[in-house]
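# Need the 3D shape of this:
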Amino acid sequence: MALKSKLPHVGTTIFTVMTNRAREMGAINLAQGFPDFDSPELLKELLAQKTSAGHNQYAPMIGESSLREQIARKMQANYGRTVNPEAEITITLGATEAIFSAISALVHPGDDVILFDPSYDSYGPAVILAGGRPVHIPLQAPHFRIDWQRVREAVTPKLRMVMINTPHNPTGMILSGDDLNQLAEVLRPTDAFVLSDEVYEHMVYDGARHASVFGHEELYARGVVCFSFGKTMHATGWRVGYAIAPPDITREIRRVHQFNTFSIATPLQLAIAEFLKQQPSHSNELSGFYQRKRDLFLRQLQGSPFRWIPSEGTYFQLLDFSGISSVQDAEFADIVLRSAGVASIPVSPFYQSPPHLDVIRFCFAKKDETLIEAAAKLRQLERVAS
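Modelled structure (predicted):
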């Protein structure tokens, strides 16, 4: 029997590869984006209560009403915009499923979808599986900004969607309100959708504010915005996310979602809903919490051969190793793993056609002692012969 792959060029993700290697070598894992500290005690207690109370059967396909209502309150408080929890909010299996379901629902064979490289590794395959054509536009290093003229030049009658990610994984940059206005201007003459991955919405630093497609009236009219409780609750293993979109777009997303995952674990949804009710300030405390960790990590790196631009958002920090070696990033990440015992993520796997890159990504969603130990190891790195 001949097997024809739909994704012949896709292998095991770089996250799995580096995490497995870190485990095998007993290295400090600053590669994959998960905390090494636990979720809030109250959240865990609420989960135990909900399971003990018998909330263990199927949830509604669109999500538990109590959770959707709490999300609506949160969005109103954060962005000053009213959202209908019945018609515009869908609970998904993490933000990845929200993104996949939205692409599957809205992108048709032959459609163009603009992606900005480096782009998260699930975007391109989801577009290809929908029959679309990824159109990759590189961000401009070292600050990884969008070249809006290149975007204008990429607009064709086949354009169906533009995907953005802010705060941005893996670079840590954030889009501004002006960026959103420029995107709106570019798309005004088209019928294209905007899919905005905003899972790190509450991790924005140095007094900046998150510019959301949800808060932009013109873009939201053609938008899908995806979020993650895994990120905000320090519980990446729970895999609970949500998509917000206008009612007509939401109906199409739900047509796919119901045959994809159908519904998400009931006690998880109920526990998060109750946590949001009891601790409404939790999300707004995350920027300060993670900025302290970013700053600790960078302070500990003082005196190292690395250079950096402080991350504007997410819980990732790029470090420039050009003062140590001139090899490509994947090779240098391997050197760091073997020589320093610290796992990182190269940025090149996030590109369709990677340029020469001299930055690698580290996750600072870790205990303080983990960051201090990792930085001490990184400070010991010496110049590597090219």
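# can we go C-alpha only for contacts and neighbour counts from here?
OK.
# Where do the strands of the stretch 1-150 of the chain begin and end?
28-29, 89-92, 112-117, 133-138 (DSSP state E, counting those that start in this stretch).
# Now do the helix or strand containing residue 194: everything it contacts.
Following DSSP states H and E, one finds residue 194 within strand 193-197. Contacts with strand 193-197, where a contact means Cα atoms under 8 Å, 6 or more residues apart in numbering, come from 95, 99, 102, 160-166, 213, 219-220, 222-227.
# cool, stretch 297-307 as well?
For stretch 297-307, using Cα under 8 Å, 6+ apart, the contacting residues are 319-324, 364, 371-372, 375-376, 378-382.
# what's the closest of the strands of the stretch 1-150 of the chain to residue 262?
Among the strands of the stretch 1-150 of the chain, strand 89-92 comes nearest to residue 262, with 8.5 Å by Cα to Cα.
# which strands and helices sit next to that closest one?
When contacts are defined as 3 or more Cα pairs under 8 Å, 6 or more residues apart in numbering; DSSP states H and E, strand 89-92 packs onto helix 65-79, strand 241-244, helix 247-260.
# re the thing from before, could you single out the most deeply buried of the strands of the stretch 1-150 of the chain?
The highest mean neighbour count among the strands of the stretch 1-150 of the chain, using mean count of other Cα atoms under 10 Å, belongs to strand 89-92: a mean of 29.
# quick one: contacts for the residue nearest to residue 216 when sequence neighbours are not counted?
Closest residue in space to residue 216, ignoring its immediate chain neighbours: residue 180 at 7.6 Å, by Cα to Cα, 6 or more residues apart in numbering. Residues in contact with residue 180 (Cα under 8 Å, 6+ apart) are 211, 213, 216, 219.
# List buried residues within those.
Using 16 or more other Cα atoms under 10 Å as the burial test, the contacts of residue 180 include 211, 213, 216, 219 as buried.
# Relative to the whole chain's centre, how far out is stretch 212-224?
18 Å (Cα atoms, centre = their mean, to the nearest Å).
# List the buried residues of it.
Here stretch 212-224 shows 212, 213, 214, 215, 216, 218, 219, 220, 221, 222, 223, 224 as buried, counting by 16+ other Cα under 10 Å.
# picking that back up, what angle separates the helix or strand where the residue nearest to residue 216 lies from strand 193-197?
Using DSSP H and E, residue 180 sits in helix 177-187. Using axes from the mean of the first three to the mean of the last three Cα atoms, to 10 degrees, the direction of helix 177-187 lies 150 degrees away from that of strand 193-197.
# before we go on, could you also do this sequence so I can check it against the first one:
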Amino acid sequence: MTQAHKQKISSKASQFTESVIREMTRVALQHNAVNLAQGFPDFPCPPELKQAAYEAIAGDVNQYGITWGDRAFRHALAEKVRWYLGLEIDPERHITVTCGSTEAMAATMLATVDPGDEVIVFEPYYENYGPDAVIASATPRYVSLHPPDWTFDEAELRQAFNNNTKAIIINTPHNPTGKVFSREELTLIAELCQKWDVLVFTDEIYEHILYDGTEHIAMATLPGMEERTVTINSLSKTYSVTGWRVGYILANPELTGAIRRVHDFLTVGAPAPLQRAGVAAMQLPESYYKELAILYQEKRDSLLQILDEVGIPYSIPKGAYYVLADISRFGYKTDVDFVLYLIKEIGVAAVPGSSFFSQPEKASKFIRFCFSKKPETLAVAGDRLLKLQSILQKAT
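As a prediction, this is how the structure comes out:
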């Protein structure tokens, strides 16, 4: 009797690929290209964090800590949230420390979403959200953000809500567009979430990287929203430690209890000495955040000037550290083809827009540049990108 062939790969794993963003870093290394693809700084983190990490390791903070977060870090975090967002957070009941915001979103979805539930995702979106929904056996429901200001259509958003809607994901400031959701937009979303009894998962990892006087509004601060909002964040971007993998979740005690159980069996805990260094991060003065925004605005303006010189249109980001550029003038069939040309022939890596859209045809004219780099890095990238001028001249 012949044994039936069994499918070795799960249906979940078959629905998505490895990260395209991280793949672009590997291709960039192969071709010695300037990496404006993956979103990590190429400059040092604050020295206070390094010193705190050294001291924690030297002090033998090297074993398992409390699964859901080092107590000193949670208390320092609650104090920082209090002065920045105005939220009163109980460090014992409202905080879960995770292995980066990536695990935070996955743990949140696994703890709250059941098969058949729908999760609303604004598109374009950070590439992890789709696979997160699949892993949680949820159905993503996409709502378009429309260029150049990346606004959504109120009617489309209202139509997306229904009795199967469990949650909506909001990323503000937004990756990849640089959009910062306005109070008016968030108020409308809050109204719909309360009407349909929907949770909000907010990814606020770029909360301090803001431009042109733009204000970050945390959804949990809006009336009626603190109890139904799960706020996700990380040390990674604000403190330039993307490799430390220390993220955190703020949620009401009921949700926190479920999230902690999932987190416990996903990763046990985030790195103990680096959580202790997170205390130093939370204790940095308010001036640090003001200087950070000024630093990144200079980097943004530097990259935008380069794109202007080359003749590549773009949307002006109001937050985060990315620029979504329009490559339709180059005549390439796909965004992937153009990015591979850019890496291999021009020597600059970017991310194809298809990483951020559910349907590749929507993405074919977009690529994303990251500008969280040293001035010297951006200067080299600029010199190389200027080679594209001749291609555009031939095309016109």
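# on that earlier part again, let's see if you can find the most crowded of the contacts of stretch 297-307 of structure 1.
residue 364 (28 neighbours; other Cα atoms under 10 Å).
# My guess is that residue contacts residue 294. True?
Yes: counting by Cα atoms under 8 Å, residue 364 of structure 1 touches residue 294, with 6.1 Å between them.
# overlap in contacts of these two?
315, 317.
# Residue 335 of structure 2 pairs with which position in structure 1?
Using TM-score structural alignment, the equivalent of residue 335 of structure 2 in structure 1 is residue 329.
# And that match, how far from residue 156 of structure 1?
Separation of residue 329 of structure 1 from residue 156 of structure 1 (Cα to Cα, to the nearest Å): 34 Å.
# who has more neighbours, the two?
Shown here are residue 329 of structure 1 and residue 156; by other Cα under 10 Å, residue 329 has more neighbours (24 against 11).
# Who are the contact partners of that one?
Taking Cα under 8 Å, 6+ apart, one finds 346, 347, 348, 356, 357, 358, 359, 360 in contact with residue 329 of structure 1.
# on that earlier part again, just tell me which of the strands of the stretch 1-150 of structure 1 ends up closest to residue 125 of structure 1.
That would be strand 133-138 among the strands of the stretch 1-150 of structure 1, by Cα to Cα, at 8.8 Å.
# my read: residue 45 of structure 2 touches residue 239, true?
Yes: here residue 45 of structure 2 reaches residue 239: they are 5.9 Å apart, a contact under Cα under 8 Å.
# hang on, isn't residue 199 of structure 1 packed against residue 233?
No: under the criterion of Cα under 8 Å, residue 199 of structure 1 makes no contact with residue 233, lying 11.4 Å away.
# what sits against the aligned partner of residue 71 of structure 2 in structure 1?
The alignment partner of residue 71 of structure 2 in structure 1, by TM-score structural alignment, is residue 65. By Cα under 8 Å, 6+ apart, the contact set of residue 65 of structure 1 is 85, 86.
# Over to residue 125 of structure 1?
7, 10.
# Nearest residue to the alignment partner in structure 2 of residue 100 of structure 1 in space, please, no chain neighbours.
Correspondence of residue 100 of structure 1 to structure 2, assessed by TM-score structural alignment: residue 106. Excluding the flanking residues, the one nearest residue 106 of structure 2 by Cα to Cα, 6+ apart is residue 132, at 5.6 Å.
# what residue of structure 1 matches up with the one you found?
In structure 1, residue 132 of structure 2 lands on residue 126 (TM-score structural alignment).
# Tell me if I'm right that its match and residue 102 touch.
No: taking contacts as Cα under 8 Å, residue 126 of structure 1 lies outside contact range of residue 102: 9.5 Å.
# okay, now the equivalent of residue 83 of structure 1 over in structure 2: neighbour count?
Alignment note: residue 83 of structure 1 maps to residue 89 in structure 2; criterion TM-score structural alignment. Neighbours of residue 89 of structure 2 under the rule other Cα under 10 Å: 20.
# And for residue 89 of structure 2, nearest residue in space, chain neighbours not counted?
Excluding its sequence neighbours, the residue lying closest to residue 89 of structure 2 (Cα to Cα, 6+ apart) is residue 78, at 5.5 Å.
# so what corresponds to residue 216 of structure 2 in structure 1?
Aligned partner of residue 216 of structure 2 by TM-score structural alignment: residue 210.
# Please identify the helix or strand for its match.
Judged by DSSP H and E, residue 210 of structure 1 forms part of no helix or strand.
# got a list of what it touches?
Counting by Cα under 8 Å, 6+ apart, residue 210 of structure 1 makes contact with 167, 174, 175, 176, 201, 202, 204.
# repeat that with 6 Å
Applying Cα atoms under 6 Å, 6 or more residues apart in numbering to residue 210 of structure 1 gives no contacts.
# Pretty sure residue 78 of structure 2 sits against residue 87.
No: when contacts are counted by Cα atoms under 6 Å, residue 78 of structure 2 is not listed as touching residue 87 (8.5 Å).
# more neighbours, the two?
Ranked by neighbour count (other Cα under 10 Å), residue 78 of structure 2 and residue 87 place residue 78 first, with 20 against 16.
# now stretch 164-180 of structure 1: how far from the chain's centre is it?
With Cα atoms, centre = their mean, you get 11 Å for stretch 164-180 of structure 1.
# in stretch 304-313 of structure 2, what counts as buried?
Buried, per 16+ other Cα under 10 Å, within stretch 304-313 of structure 2: 304, 306, 307, 310, 311, 312, 313.
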